[in-house]
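need a 3D model of the following:
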Amino acid sequence: MQPLKYRLANASDVESLVALINQAYRTTTGASWTSEQDIVAGDRINHQQLLDSLNQQNFSLFVAEMVEDLESALVACIGLTFQQNAVEIGTFCVHSRWQNQGIGKHVLKYAEKKALEELPSLTHYEMFVLDARTELIQYYERCGYSKTACVESYPIDANVGQPLIDLKLQHMTKSVIKEM
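A predicted model of the protein is given here:
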């Protein structure tokens, strides 16, 4: 795997990020294993939602690029929403062409490290995963996350797609281990 180059997303990235996120979450192509296409209909995100997120003071969206033949290819993104002593990880996806190559694990580790740099008082990471996505929950468990007792309703009013089956959001958390 070629090294990834990380940077903060900006408004000029919105069009390509919307395409990346919707492709990763809502289609089954290439080596994709993260698609929600059979359980959620409609786009995962639109331009305005992404712009609104980028304008939030407590939110950072990082993009991961790979340089191929002198061209930068957008391969992944991950969002961090900072709270008091926690950070919620979301808007996390890897383009289906690049899945199953360990990129997601690198991107997640980068985001966890970056969150701790930004918020040294950080005690834990958290995320919400669709409960029907058992393979994704198992992936995060292998990355050190644990399911909590918190299960929330699918956010139908958030305009992130319409569930095709009964869905809930499973809360997961991971304690921060600070190096000495």
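
going by C-alpha atoms from here, please, whenever you check contacts or count neighbours.
OK.

how much space separates residue 95 from residue 63?
11 Å (C-alpha to C-alpha, to the nearest Å).

quick one, helices of this structure?
Assignment of helices within the chain using DSSP state H yields the ranges 14-26, 47-54, 103-118, 134-142.

mean neighbour count, the ones you listed: which tops it?
Among the helices of the chain, helix 14-26 has the highest mean neighbour count (mean count of other C-alpha atoms under 10 Å), at a mean of 20.

what angle separates that one from helix 47-54?
Compare the direction of helix 14-26 with that of helix 47-54 by axes from the mean of the first three to the mean of the last three C-alpha atoms, to 10 degrees and you get 100 degrees.

one more to line up against the first:
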Amino acid sequence: MEQMTPSRLATPADAEEIAALVNRAYRPAACERTWTHEADLIAGERIAVEQVRTLFRPQSRVLLQCRASAILACVHLEIVGAVAHIGMLATRPDVQAQGLGKHMLAQAERHAHQYFRVESFEISVLTARTELLSFYERRGYVRTGRRLPYPADSGTGQPLREDIELELLSKTAHRNLYAKVVDGRHPA
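Here you go, the predicted model:
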């Protein structure tokens, strides 16, 4: 991965670019589809600009990775008690497969632990996305078996299949793992 400016917190002024990035990553045009897309499972936009704007409130953060002024990746954190709910992890399709998703996930975990002292992390993943479930398992997340219906009425698109649902994955926050970032890289 080439040299980039460090991660930063998003502001409401970034909402339009974040929505465009997330929609491009999750529901890209056929020519941009990578292993992370879900366009064959869910139709429509993943998120609207107005929905992104609602994320700027206490106990909620959107972290960004930028090159110059362009946003390359984002991740959302929602803190509920001692749990950080991680979502909207997205990397621009043209820079995927360079470790940026792993980097952003680690940054989100470190940020949640450092600033909110969370005890665990949770993420929900489409059960049909077995390769994505494996991605999170390789990063220490455990499948809980807890399944949730797809929130079709939340403005995140419409399922193209009737069996679309989410599974909750969790991970315990280990104090020593999130203690330090060396040379801009997470130690794990």
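
that older thread, so what sits against both of residue 95 and residue 63 of the first structure?
Listed as contacting both residue 95 of the first structure and residue 63 by C-alpha atoms under 8 Å, 6 or more residues apart in numbering are 75-76.

related to what we said a few turns ago, out of the helices of the first structure, flag the one nearest residue 7 of the first structure.
helix 103-118 (10.9 Å; C-alpha to C-alpha).

after superposition, how close is that closest one to the second structure?
Comparison of helix 103-118 of the first structure with the second structure after fitting gives an average deviation of 0.8 Å (mean C-alpha distance after the TM-score superposition for the first structure).

check which helices and strands that helix sits against.
Contact partners of helix 103-118 of the first structure among helices and strands, from 3 or more C-alpha pairs under 8 Å, 6 or more residues apart in numbering; DSSP states H and E: strand 71-82, strand 86-94.

adding distance to residue 13 of the first structure, write these out as a markdown table.
Formatted as a markdown table, these follow (distance: least, C-alpha to C-alpha, whole Å):
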| stretch | distance to residue 13 of the first structure |
| --- | --- |
| strand 71-82 | 10 |
| strand 86-94 | 14 |
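
need those in JSON lines (columns: distance to residue 174 of the first structure and mean neighbour count).
Formatted as JSON lines, these follow (distance: least, C-alpha to C-alpha, whole Å; neighbours: other C-alpha atoms under 10 Å):
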{"stretch": "strand 71-82", "distance to residue 174 of the first structure": "14", "mean neighbour count": "20"}
{"stretch": "strand 86-94", "distance to residue 174 of the first structure": "10", "mean neighbour count": "21"}
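
list of residues touching stretch 147-157 of the second structure?
42-48, 158-159, 164-168.
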